[in-house]
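Peer 1: The following block contains a protein sequence and its predicted model.
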Amino acid sequence: MNFKEKWQSQIAQIVSPSNLPTDPSPFLLDQRKRYTSENCLVVQPDSVEKIQNLVRFCAEHRLPIVPQGGNTGLVGGSLANGAIVLNMSKLNRIREINLADNSLTADAGCILQDIQAAAQQANRFFPLSLASEGSCQIGGNIACNAGGLNVLRYGTMRDLVIGLEVVLPNGEIVSHLQPLHKNTTAYELKHLFIGSEGTLGIITGATLKLFAPPQAQATAWVGVNDIQAAVQLLSQMKNHFAERLCSFELISEFALKLSAQYSNLAQPVQAAWHVLIELTDSLPRDDLGDVLAQYLYENGYENSVLAQSEQTRRDFWALRENISASQRVLGANIKHDIAVPIAKVADFVADCERDLWQHYPQIQLVVFGHLGDGSLHYNTFFPEVLNNDVYQFEDAVNAIVYENVLKNQGTIAAEHGIGSLKRHWLPRVRSADEIALMWAIKRQLDPHHLFNPNKLLPEN
């Protein structure tokens, strides 16, 4: 008897039969069709109480639980084997919008785009913005400490969460959803769960920060000769425009070419490297675009185009956001979600490119990302291997990329987390004492290692 057959009837009584999907297959395969969960039972509880009851049952019978949001992850974070796959999609209510505290409280299964829309309807702004925002869930965003396009001005999810509601591995609940903007009483426990990838608790609700909606925007596409010129421009603009600088995206020539063909849009300028810049202001003003254009011209960045209409602005952002989709035309690829200090981005790209081409002269590199916070999507293609057979090169390619990341004082995970893909690299990024402390926390909260086992932390 397999796992599903053994436990399905008892678990159906706990969460109700209607919360067991008739076709679980979409929840057992990741979006890249790389990771498949085996011998699992998928459940979709529609209340926090049912999640608590399910966790208590699993704790009693020592059944592993793998929480799953929108299933948009890239590192095998919701991969399972002989476990409960706890999909959060039915826990999807906007619970409260509090304008006095500029906060929104939502279930963890809410789609990010729905949270953005709810904030907009209340004349507020929730700044997290990702390519997957139409399908990713806020609980998963918090569990991976997502960043996205607006980190430069608003920070990561860690900066956007006021309070959390979390079900612990014993079924008890820790809930601090009140919108307190100051609370200095002892340890701030919410930070244990932000970025923990479901290994310490199941996030069921969150209170999030809202902001004033932008009343003015100015968007420009700038061509530069090299990354160092882009870094210099970023430094100058941070000092000049301060908090109005919202996004500063770096795009390689090859990445732009792919996206332009895929999007059926013309390249705004010709250059070796490209920067997409956006300024925002919470006050209405008609001159923000003129101010940006004049600043670029006066500082020698004449190979640039200012978005003169909303349609042009959308086209610029489509070129940036469609890079990921355009890569699928090339086939399977080995992805890297990394970050280095901004001052070292140019060195990293040059060093890594040199080392990769030395070992793989045929390799193609698609480089783009959020230069404003030093994080890059560094993706590698082998033109002669366009399917999942490319992963035979993954360990060797990762070793080259990550060694260069570490040499330049960076990190192997900036947005997508560690999951099962990168856990063996964690000791190269975190010290032995740090990992021992992480394991101590894990054992204290989850002594039977039931929550998302074999993820994030390396073998102990």
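Peer 2: Arrived safely, thanks for sending. Computed from a prediction, not measured in an experiment: that's the story for all the values here.

Peer 1: going forward, measure contacts and count neighbours with C-alpha atoms only.
Peer 2: Will do.

Peer 1: helix, strand or coil for the nearest residue to Asn454 once chain neighbours are set aside?
Peer 2: Nearest non-adjacent residue to Asn454, counting by C-alpha to C-alpha, 6 or more residues apart in numbering: Ser420, 6.6 Å away. Here Ser420 is coil, with the state taken from DSSP: H, G, I helix; E, B strand; the rest coil.

Peer 1: who are the neighbours in contact with Ser420?
Peer 2: Taking C-alpha atoms under 8 Å, 6 or more residues apart in numbering as the criterion, Ser420 is in contact with Val75, Gly76, Gly77, Leu79, Asn454, Lys455, Leu456.

Peer 1: On the three-state scheme, Val85 is what?
Peer 2: Assigned with three-state DSSP, Val85 falls in the strand class.

Peer 1: let's bring in a second one:
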Amino acid sequence: MPTTSHLAHLSQLLSAREIITDSSLIEPYCTDQRGRYHGQAFAVLQPHSVSAVQSILRYCQQQQIPITPQGGNTGLCGAATPHSCTAGKGIILSLSKLNRVRKLSLADNTITVEAGMILADVQAAAKQANRYFPLSLASEGSCQIGGNIACNAGGLNVVRYGTMRDLVLGLEYVLSDGQLVSHLNPLHKNTSGYEMSQQIIGSEGTLAIITAATLKLFAPPQSILTAWVGLENIQAATDLLSALKNHFAERLSSFELISQSALSLSARYSQLQEPANAKWHILFELTDSLPTQDLTEPLINVLEQGNWLNAIIADSETKRQHLWTLRENISAAQRSLGASIKHDIVVPIEKVADFIESCQQRLLTAFPQTKTILFGHLGDGSLHYNVFIADILSNDVYHYEKEINQVVYEQVLQHQGSIAAEHGIGQLKNQWLSQVRTPAEINWMWAQKHYFDPKNILNPGKVLPPQP
């Protein structure tokens, strides 16, 4: 059926303000934020209600119209960009207009929000109720909660609060045939059979369309202590992590690793002084829900006992913000080096030091013209391992991607890690999935895909490798 006929039918299901057909307005939705992927769609649909989402899915399944679900379009793996296999025959389903707070329960410490709500707005709504939602990302001012759930986002506070999977208490989603599954009641225990929602979390829109979620809230931090430590090697950083966990337990909220090259870039970009002179740097934060907790003296004792003396403890909110600015501006500062081959990887914390050393040696042997900017969440073992090639500033760098990925991912696998920590698989890494999942797991994934989406209309070409 021609797209004009599809649009005519969709216009009966949706209002004019919920349909975008102008090609110039569609284009930004078809390009990922890195400019890496460029897809095609004959329309962008922005439903204002869950019932409209159901109607869209019913029609698209009947007509076998591919659907690319999209939140804030801040992803880094091409999951929210139409795949080339759809050849412009599909639509983009933007959840941005489903953006309300439905309920906030202080007794249950939960907030129920729609999928299109921006993460920063969820944080603000929790704060207004004197509660705390701990997910924190560089893109929190534009990413949407549905996308965070769809890729099981991690961020800065995983060491204490866990990933998005740990923060979701209830989920509402629409299946490919338009059926609504809604379990948003704030149940802290529920063992009534298999849990479908756990399969939806992290599935990147390939199994269902997330429309709302009930999220866990926490007491807001009242005592906050932020510190920066310069270290000569990664092993010293993991030793520091162990000491802090042992002494402060759940008070350790974040533990960030920053290489010297990453710090230098960010310091120049941010026009801030480097806090310490060292090969490696750790930025960490201790928090407590009690306002009178003085964590400074206990921290100084821990640092002195371990001889971690190249340290700065933020003695004001301004200083604290300066330290976090240096960490958060790394991604933006890297743009001066041009396009990069990004790796969102994770290895066991005890193997991080060996991985970094061996991977760097093999990468420089195979590609001596490369430069690596390394930073990440050492508190949970995940690293952002970004490889640049000298004198190549454009996307031409991706001509070397397969060979560079081969080197990096071989080392990740040798160190019992995974190729995807918090950014997901999308269309960037699905050809590598069989390297980190067994044939039994891949077959199980395909079985779930066939059950949830028998006509393969939900985000085709993403996550799953080609079916054997």
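Peer 2: Structure received. Everything numeric in this text was worked out from a predicted model, so none of it was measured.

Peer 1: before we move on, back to that, map the residue nearest to Asn454 of structure 1 onto structure 2.
Peer 2: Superposed on structure 2 with TM-score structural alignment, Ser420 of structure 1 falls opposite Gln427.

Peer 1: quick one on the thing from earlier: out of the contacts of Ser420 of structure 1, who has the most neighbours?
Peer 2: For these, the largest neighbour count, defined by other C-alpha atoms under 10 Å, is 30 neighbours, found at Gly77.

Peer 1: Quick check, it in contact with Asn454.
Peer 2: No - using C-alpha atoms under 8 Å, Gly77 of structure 1 makes no contact with Asn454, being 9.4 Å away.

Peer 1: Return the set of buried residues in stretch 350-360 of structure 1.
Peer 2: Asp351, Cys352, Glu353, Leu356 (16 or more other C-alpha atoms under 10 Å).

Peer 1: now stretch 428-448 of structure 2
Peer 2: Neighbour counts over stretch 428-448 of structure 2 (16+ other C-alpha under 10 Å) mark Leu428, Lys429, Asn430, Trp432, Leu433, Val436, Ile442, Met445 as buried.

Peer 1: swap in stretch 341-355 of structure 2?
Peer 2: 341-349, 351-353, 355.

Peer 1: Return the subset of those lying in helices.
Peer 2: If you go by DSSP state H, those have Val352, Ala353, Phe355 in helices.

Peer 1: equivalent range in structure 1 for stretch 109-126 of structure 2?
Peer 2: Counting by TM-score structural alignment, stretch 109-126 of structure 2 corresponds to 102-119 in structure 1.

Peer 1: Next, the buried residues of the matching stretch.
Peer 2: Within stretch 102-119 of structure 1, the residues scored as buried using 16+ other C-alpha under 10 Å are 102-116, 118-119.

Peer 1: what sits against Tyr385 of structure 2?
Peer 2: Tyr385 of structure 2 makes contact with Lys342, His343, Asp344, Ile345, Thr372, Ile373, Leu374, Phe375 under the criterion C-alpha under 8 Å, 6+ apart.

Peer 1: From the residues you listed, pick the one nearest Glu204 of structure 2.
Peer 2: Of all the contacts of Tyr385 of structure 2, Asp344 has the smallest distance to Glu204 of structure 2: 15.8 Å, by C-alpha to C-alpha.
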